[in-house]
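Enquirer: next come a sequence and a model predicted from it.
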Amino acid sequence: MTDTETDPRTGGRPSPLLAGVGGPRSGYDVERVRKDFPILARRVHDDRPLVYLDSAASSQKPTRVLDAERDYYELHNANVHRGIHTLAEEATALYENARDKLAAFIGAPRRDEIVFAKNSSEALNLVAYAMSNAATSGPEAERFRLGPGDEVAITEMEHHSNLVPWQMLCRRTGATLRWIGITDDGRLDLSNLDQVINERTKLVSFVHQSNILGTVNPVATLVARAREVGALVVLDGSQSVPHMPVDVVALDVDFLAFTGHKMCGPTGIGVLWGRGELLAAMPPFLGGGEMIELVTMESSTYADPPHRFEAGTPMIAQAVGLGAAVDYLTDLGMDAIAAHEHDVTAYALEQLTAVPGLRIIGPTDAVDRGGAVSFVLTGSDGRALHPHDVGQLLDELGIAVRVGQHCARPVCLRFGVPATTRASFHLYSTRSEVGALVEGLGHVGRFFGT
C-alpha cells in the first residue's frame, strides 16, 4: 500500500501509518490533549475519576499510538529486511521510517546512529557489554577496552539501570567505579569533580534528569570535564527525552539512552543513540540473525551499525508505535510540553511544601528540575508514615502515585529514608490533579491522626 492507496478497513480512508495522521496544533490546550488519552477518562474505586501521577514510571498512550500498532498488525504485519513481498516491504519501510523519525527527534546527524533496544536498561547494557567484548576485538575497539587501573565515573543519583551495568563491567574488567555525590538539596556535589573524573577515567555515565529527585543535571559541565581527560560520555535520557527538547549535537555526548514507554510510546522498545564512528568501532552485544555480514562454520563478520546491534527479529510493531508517539510529541511541540510541565511542577512544589509533615526529597524549587516529586510524610508523633500506606490510601481516592525506592536505592540511603512516595507529571497532567493530590494527602493525614 502506498501513501495514496486506501485502507479497506477504514472505509476507504488512507492507512494512518502510511499516509500520516493529524497535524501540528496551535497553542497548548491540556484539556484537549487529555482527550487523546482514553485511559484518562477511566473511573476507578467507587466511580472516582482516575488521577494518574505515575508518568515517571510509564506514560499513558494517545489514541494515535494505539491506532498505529493496531494498523500495523491488521494491514502490514510481516518480518523486516528479509522479504520481497508486499507486506515485508511495507513492514520494513514502517520500521525504518520510525528510525528516521527518532533521528530527527533528537537531532541525530545520521539515521544509522539510532539503535533499537527493548528499553533504556538494554541500551545501557549494550554499551557496557560492548566494552567488555572489546577485549577480544580488533585494534579499532581500543577506545572501549577497560582493565585494572581504568575508571568509570557515574553519580549517586543514578537509576539502577545506569548503576548496575557499570558495577558489572568493572567486576568483569578489573576497572574501578567512582561516583559524584549529592548535596542536601538534591543537586550533584561537584566540589570534587576533578578527582572523580580524572586521567584514569575511560567513561562517564550519568542521568540527564533524575527519576527520583527530579534534578536536571548540568550536562555541559560534566561533558567538559570528561573531554579534558578523553573519557567517553553516556547520558541516560529516560526522564528527559519525553519531557524537553533534546539535541544530541548540542549536548555533545557520545551515547544517549532512552525508552519508548515513558514518551507516550509502547512498552518493549527503547533507543541507543551513538556517534557513528563509535558505533562502527564497537563490537556487538548479542549474536544471531540480522546482525551478521558473512557466516561460516569457523567465524562470522558483522553488519554495519545499526543492524550490528539488533540481533534477531526486532520490535517491529513497537517501533511503529514509537514513531507515532514521536509524531504526536512533535506536533504538540517539545518546547510547549516542557513549559506546561514546568508550570504544573512549580505549582505542585508550592502546594506540597504547605502540607503538614511533608518533606520533599530533592530540589524544592522548579529551577533545573523536572516533574518527578518524591516526598516523605511524618505523623504528629514524629514518625514517618510508610510510603506503601500513603500510596494505598491515595489509590482508594483514585490517585495513582509510585511508592518505594524507585530503582534508586543509593539516593534513599543518602537521604536516610527507606522509601518515598513519588508524584510525577507529564504533558497531560493538570493543576487540578495536583489539587486532588494535596487533598488526598490531607485525608491520609487525618486517617493517621497527624
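Expert: Looks like it came in fine.

Enquirer: only C-alpha atoms from now on, for both contacts and neighbour counts.
Expert: Will do.

Enquirer: gap between stretch 211-219 and the chain center?
Expert: Stretch 211-219 has its average C-alpha position 13 Å from the chain's average C-alpha position, going by C-alpha atoms, centre = their mean, to the nearest Å.

Enquirer: what are the contacting residues of it?
Expert: Under the criterion C-alpha atoms under 8 Å, 6 or more residues apart in numbering, residues 56, 157, 159, 186-188, 207-210, 239, 251, 361-363, 368-374, 406, 408, 411, 422 lie in contact with stretch 211-219.

Enquirer: likewise for stretch 362-371?
Expert: Contacts to stretch 362-371, defined as C-alpha under 8 Å, 6+ apart, come from residues 185-187, 209, 212-217, 341-342, 344-346, 349, 353, 373-374, 424-426.

Enquirer: give me that answer again for 7 Å
Expert: Here stretch 362-371 makes contact (C-alpha atoms under 7 Å, 6 or more residues apart in numbering) with 185-186, 209, 213-216, 341-342, 345-346, 349, 424-425.

Enquirer: endpoints of that stretch, how far apart?
Expert: Across stretch 362-371, the straight-line distance between its terminal residues is 11 Å, by C-alpha to C-alpha, to the nearest Å.

Enquirer: may I see the buried residues of that stretch?
Expert: Buried residues in stretch 362-371, counting neighbours by 16 or more other C-alpha atoms under 10 Å, are found at Gly362, Pro363, Thr364, Ala366, Arg369, Gly370, Gly371.

Enquirer: and which of those residues is nearest to Arg431?
Expert: The shortest distance between Arg431 and any of the buried residues of stretch 362-371, using C-alpha to C-alpha, involves Gly371 and amounts to 12.4 Å.

Enquirer: check the secondary structure at the closest residue to His406 other than its chain neighbours for me.
Expert: Nearest non-adjacent residue to His406, counting by C-alpha to C-alpha, 6 or more residues apart in numbering: Ile212, 6.4 Å away. Applying DSSP: H, G, I helix; E, B strand; the rest coil to Ile212 yields a three-state assignment of coil.

Enquirer: and the gap between Ile212 and Gly404?
Expert: When C-alpha to C-alpha is applied, the distance between Ile212 and Gly404 equals 10 Å.

Enquirer: between these two, which is the more surrounded one?
Expert: Set side by side, Ile212 and Gly404 show more neighbours around Ile212, with 31 against 18, by other C-alpha atoms under 10 Å.

Enquirer: and the comparison structure, right after this:
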Amino acid sequence: MTVTLVPPPAPLPARTAPASSRPLDVLGVPGQINLDHAASAPCARAAADAVAELLPWYASVHRGAGALSRRCTLAYERARQTVGDFFGARPGDHVIFTRNTTDALNLLARALPTGTTVVTFAGEHHANLLPWPRGSVRLPVPAGPGEAVRALDAALTELRRDAPPGAGGPSRPAGPPVLVAVTGASNVTGERWPVAELAAVARRHAARIAVDAAQLAPHAPVDVAALGVDYLAVSGHKLYAPFGAGVLLGRGDWLDAAPPYLAGGGATSHVGDATHEVRWAAGPARHEAGTPNLLGAVALAAVCAALAEADRDELHAREQALLARLRQGLAALPHVVELRTFGPAAPRVGIVSFVVAGRDSGEVAAELAARHDVGVRDGLFCAHPLARRLLAEAAARSGRADLPPTALRASLGLGSTARDVDRLLAALAELG
C-alpha cells in the first residue's frame, strides 16, 4: 500500500496533552467492572492522547491550504498508512475509513461485481449475514474448525463444478465471482475460526475471502498478507479507539470498479455542468465522500501503533490465563451452562457466553450491575441464528429444561483483572 503525503506544515507547538508512558492503559470509572469489551471496548490512553493533541489543530481534511488543514490532512493520511501497515496491507490494497465493521461490510457488499455469489456460515454476526445479495449461500454452523474447512471446500466445489476453465487453466476456473465471508472470532463464544485454512480453500477455488475481524483484532495480530485474505473489516470502538471509525482494507480492483458508496464531495475528480457528468475518484477517496472522521482515524491509528510496539505474546498469555480462570469458575457453578460451537478446548479469545438456569438473563445482568457493579451483556448478541442454536444445544447437553431463551456474555480485554473475574464468579454463585 502506498500513500502520498502532503508536505509537512510548520512545526507543531508544545503538546497539549503529555503522551502517556502506558499507552495501552484504558480509561475507566473506579469501582465499575467492565466485562463487556466485545460490545464496545474502553478507550485506550493512546487514543485519548492522540485526540487531545490534535484537537487544537482540528480543521478540514483534503480541502484547505492553511497550516491547520495541511496538518489535519497529513494526520489523516498518516493514520491510513499506520492502520494499513498494522494489518499487513499489500501493494494495491485500499484502506478505507468507515464507521465500523457493519459499515465496512455493507460497503464491500455494494462493491461486489454483478453476479457475485457470497458464501458464509450461519454462525456469523448479523453484520456478516445481512448485507450480502440474494442468492448467497449460507452454510450450516460447523461442529469444529476442520468441519468448517471441509464444508467450504465442498460448497465451492459445487459452485464451480459446471464453470468452464479460465485463462489460468483448470485450476483457475472461470465463472461468476465468489466471495467467502467469515468471522475471525465468534462474538458469541470467542472461538477462533481457521481463517488461514479457509483462505487457502478459497484460493484453490479462485474465490476471494473477506474476514470480519471485529472480535479477533483486539485480541490477536491480524495480517492480511500472512493469512492470505482479500478483505478485512475492523471496528475502532472494539479496538480501544471509540471515536466512530472503522476500516475496510483489501484489494482495490473491485472497489475501484464499483460506484461510490456515498455520492458527494471528496469522492469526485470532476463534476461537470450537465446532469450526471461526473468522474469518480479512484482509491479510498472514491468511498469516503464528505468530511472524514479525522479524530476517529487518528485514534485508531494511535492504538494500532501502540499495539505494534507491545509484547503481543505477553498480552495473549495474560488474557488466556484470565479466560481459563473465568471458564473454570463458570464450570464449577452447577446452575451455569457455557455456550460453545466447537469443542471445549478450541482456541478462543476472551469471550464467554453462558446461561443461569432458571433465571432470565436480562434480570441477571441487571442484578449484576445494580448489586455488584459488574457490567456484562445479555441477549442474542446480534447473532440470533447462532445464539438460538447454541442455547438449544446447551439445554440438550446439560439435560436442563429451565434454561432461558437468551444468554449472558462476559468479555475480557486490556485492563481486565483476576479480581474482576472473581467478582463476577462470586456474584453468580450467590444466584445459586
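Expert: Cool, the structure landed. What you see is a predicted model, and the numbers here were worked out from it, not measured in a lab.

Enquirer: got TSV for the buried residues of stretch 362-371 of the first structure, with secondary structure and distance to Leu50 of the first structure too?
Expert: Compiled in TSV, these are given as follows (DSSP: H, G, I helix; E, B strand; the rest coil; distance: C-alpha to C-alpha, whole Å):
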residue	secondary structure	distance to Leu50 of the first structure
Gly362	coil	26
Pro363	coil	27
Thr364	coil	26
Ala366	coil	26
Arg369	strand	26
Gly370	coil	22
Gly371	coil	19
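
Enquirer: including distance to Asp327 of the first structure, could these go into a markdown table?
Expert: What follows is these, written out as a markdown table (distance: C-alpha to C-alpha, whole Å):
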| residue | distance to Asp327 of the first structure |
| --- | --- |
| Gly362 | 32 |
| Pro363 | 32 |
| Thr364 | 33 |
| Ala366 | 28 |
| Arg369 | 25 |
| Gly370 | 22 |
| Gly371 | 22 |
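
Enquirer: now the strands for the stretch 301-432 of the second structure?
Expert: Secondary structure of the stretch 301-432 of the second structure (DSSP state E, counting those that start in this stretch): strands at 336-338, 351-356, 374-375, 377-379, 407-411.

Enquirer: so which elements touch the shortest one?
Expert: If I follow you right, that is strand 374-375 of the second structure. Using 3 or more C-alpha pairs under 7 Å, 6 or more residues apart in numbering; DSSP states H and E as the contact criterion, the secondary-structure elements in contact with strand 374-375 of the second structure are strand 33-34, helix 361-372.

Enquirer: and it against the first structure, how far off on average?
Expert: Plainly put, strand 374-375 of the second structure ends up 0.5 Å away from its match in the first structure on average once the two are laid over each other (mean C-alpha distance after the TM-score superposition for the first structure).

Enquirer: according to the alignment, that strand goes to what range in the first structure?
Expert: Counting by TM-score structural alignment, strand 374-375 of the second structure falls onto residues 399-400 of the first structure.

Enquirer: residues in contact with that stretch?
Expert: The set of residues external to stretch 399-400 of the first structure that reach it, using C-alpha under 7 Å, 6+ apart, is Leu50, Val51, Tyr52, Leu53, Asp54, Leu394, Leu437.

Enquirer: and the end-to-end length of stretch 205-221 of the first structure?
Expert: 13 Å.

Enquirer: what about the residue mapped onto the residue nearest to His406 of the first structure from the second structure, distance to Leu408 of the second structure?
Expert: When the structures are aligned by TM-score structural alignment, the residue of the second structure matched to Ile212 of the first structure is Val188. Using C-alpha to C-alpha, we find Val188 of the second structure at a distance of 9 Å from Leu408 of the second structure.

Enquirer: which residues are common contacts for those two?
Expert: When contacts are counted by C-alpha under 7 Å, 6+ apart, the set common to Val188 of the second structure and Leu408 consists of Ser353.

Enquirer: ok, for Phe144 of the first structure, nearest residue in space, not its chain neighbours?
Expert: Taking C-alpha to C-alpha, 6+ apart, and ignoring the residues beside it in sequence, Phe144 of the first structure has Met131 as its nearest neighbour in space, at 4.8 Å.

Enquirer: my read is the one you found is in a helix, agree?
Expert: Yes - residue state for Met131 of the first structure (three-state DSSP) corresponds to a helix.

Enquirer: and it, how many neighbours?
Expert: Using other C-alpha under 10 Å, Met131 of the first structure has 24 other residues around it.

Enquirer: so what's it up against?
Expert: Contact criterion C-alpha under 7 Å, 6+ apart gives Phe144, Arg145, Leu146 as the residues in contact with Met131 of the first structure.

Enquirer: who wins for neighbours among these?
Expert: Looking at the contacts of Met131 of the first structure with neighbours defined as other C-alpha under 10 Å, the largest count falls to Leu146 at 25 neighbours.

Enquirer: surely it and Ala175 touch.
Expert: Yes - if you go by C-alpha atoms under 7 Å, Leu146 of the first structure and Ala175 touch, sitting 6.3 Å apart.

Enquirer: what's the match for Arg82 of the first structure in the second structure?
Expert: In the second structure, the residue matched to Arg82 of the first structure (TM-score structural alignment) is Arg63.

Enquirer: so its match sits in a helix?
Expert: No - the assignment for Arg63 of the second structure is coil, going by three-state DSSP, so no helix is present there.

Enquirer: how far away is it from Glu288 of the second structure?
Expert: The separation that Arg63 of the second structure has from Glu288 of the second structure, given C-alpha to C-alpha, amounts to 14 Å.

Enquirer: on that earlier part again, go through the helices and strands packed on strand 374-375 of the second structure and name the closest to Pro140 of the second structure.
Expert: Put simply, out of those the one that sits nearest Pro140 of the second structure is helix 361-372, at 26.4 Å, with distance taken as C-alpha to C-alpha.
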